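J.: With the input below, show me the fold.
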Amino acid sequence: MKQFLGIVFFVFFGSLQAQEWQNSFDEAVTLANAEDKPIVLVFSGSDWCAPCIRLKKQILESEEFKAYASEHYVMYNADFPRKKKNELPQALEETNTSLAEKYNPKGHFPLVVVLDKHQSVLGKTGFNVRTMPKKYISILNGFIQ
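T.: Below you'll find the predicted structure:
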């Protein structure tokens, strides 16, 4: 029974610490204004871009990054999947395309853009396989200072 309660505690505590990806960019902007946090806008190709997949696995899904991001950033993923089975709803696809035209006109993938709550660009970065979560957090925070 103690083991079961321990598992329930860690699942519940982990869900509180996990960063939450916003479902729409409008929600991200609203939350950024309400909580006075920067927006981390990630341009990715989730089903075709190998560096995007590595960024997600190595950095964005790491416990260290998720815990930090939940307290300090508003997260939004502008995804551009290519496979039919991963196709986005038309409205979301249009939003992501509009964001790409504004913030990623050269079409770099992955591209991580840090925005202030007014949607002004504070900085942009990509992904290096040698970068660890702590260093990536430092890079993002360097844009905010």
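J.: only C-alpha atoms for contact and neighbour calcs from this point on.
T.: Noted.
J.: how about the helix or strand where Val29 lies: buried residues?
T.: Using DSSP states H and E, the element containing Val29 is helix 25-35. Burial within helix 25-35, assessed by neighbour count using 16 or more other C-alpha atoms under 10 Å, is assigned to 25, 28-29, 31-33.
J.: what's the answer for stretch 138-145, then?
T.: By neighbour count with 16+ other C-alpha under 10 Å, stretch 138-145 contains the buried residues 140-141, 143.
J.: and that stretch, how far out from the chain's middle?
T.: With C-alpha atoms, centre = their mean, to the nearest Å as the basis, the distance from the averaged C-alpha position of stretch 138-145 to the chain average is 15 Å.
J.: Could you also give me the structure for this second sequence? I'd like to compare it with the first:
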Amino acid sequence: MKKNLLIIFITIGFSFVSKAQEEALTWHTDMNKAFEKASLENKPLMIFFTGSDWCGWCIRLQNEVFKTPDFKTWAKNNVILVELDFPRKKQLEREQLMQNYQLQKMFKVTGYPSVHFALASSTQDGNKNLNSLGKTGYVRGGAVKWLEIANNIVNQAN
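T.: I've put the predicted structure just below:
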């Protein structure tokens, strides 16, 4: 009897783990990989500039919007996610840090959180272009309000 119960609990546990893995979003930290994926899937990039371990508004945006089922469904269908982090406690690899600062400068980010939407395109000579669609940040009202704004920006690409 105990053996059967253990098997049942293990089976239930695995189903929860696989369900959580299905729902997990992929946040790219390598812009080149995200660029390639966006080009292949013909989706805009959603580039999230954050101070993950110190920015209160960034953490609120994550909790109130990015971790919700509505956002997860929307993101999977509409964008390729990129997270460019500027932490204070955690050390980033030098290459990633340089990439993040270069993109911060390119998008003229002066505050956090900052979310930019851009189309990825390549020229015939292989140069990569990011064409800005718009930007937003933290928006009061949770996922519904935030997604309303994001949809307005992303729909410009269509």
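J.: In structure 2, what range does the helix holding Val29 of structure 1 match?
T.: Against structure 2, the aligned range for helix 25-35 of structure 1 is residues 31-41 (TM-score structural alignment).
J.: Average offset of that stretch relative to structure 1?
T.: Using mean C-alpha distance after the TM-score superposition for structure 1, stretch 31-41 of structure 2 ends up 0.6 Å from its aligned counterpart in structure 1, as a mean over the superposed pairs.
J.: Return the distance of that stretch from the chain's centre.
T.: 13 Å.
J.: if we look at it, which residues are touching it?
T.: Residues external to stretch 31-41 of structure 2 that are found in contact with it (C-alpha atoms under 8 Å, 6 or more residues apart in numbering): 28, 44-45, 79-82, 99, 119-121.
J.: Need the max-distance pair from those residues.
T.: Using C-alpha to C-alpha, the pair of the contacts of stretch 31-41 of structure 2 lying farthest apart is Val79 and Gln99, separated by 20.4 Å.
J.: Comparing the longest helix belonging to structure 1 with structure 2, how large is the average distance?
T.: Using DSSP state H, we find that the single longest helix of structure 1 is helix 2-17. After superposition onto structure 2, the mean distance of helix 2-17 of structure 1 to its aligned counterpart is 2.9 Å, using mean C-alpha distance after the TM-score superposition for structure 1.
J.: which of the residues in that helix are buried?
T.: Judged by neighbour count using 16+ other C-alpha under 10 Å, the buried positions of helix 2-17 of structure 1 are Gln17.
J.: can you check stretch 77-97 of structure 1 too?
T.: Residues of stretch 77-97 of structure 1 classed as buried by neighbour count (16+ other C-alpha under 10 Å): 77-81, 88, 92-93, 96-97.
J.: I'd like to know which elements the longest helix of structure 1 is packed against.
T.: In this structure, helix 2-17 of structure 1 makes packing contacts with helix 63-72, judged by 3 or more C-alpha pairs under 8 Å, 6 or more residues apart in numbering; DSSP states H and E.
J.: Can you check which part of structure 2 the helix or strand that the helix it packs on is followed by sits on?
T.: Later in the chain than helix 63-72 of structure 1, the nearest helix or strand by DSSP H and E is strand 74-79. Strand 74-79 of structure 1 corresponds to residues 80-85 of structure 2 when matched by TM-score structural alignment.
J.: Show residues contacting that stretch.
T.: Surrounding stretch 80-85 of structure 2, the residues in contact under the criterion C-alpha under 8 Å, 6+ apart are 26-31, 34, 37-38, 43-52, 75, 100.
J.: And the buried ones among those residues, selectable in ChimeraX?
T.: Selection of the buried residues among these in ChimeraX, burial being defined by 16+ other C-alpha under 10 Å:
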select :28,29,31,34,37,38,43,44,45,46,47,48,49,50,51,52,75,100
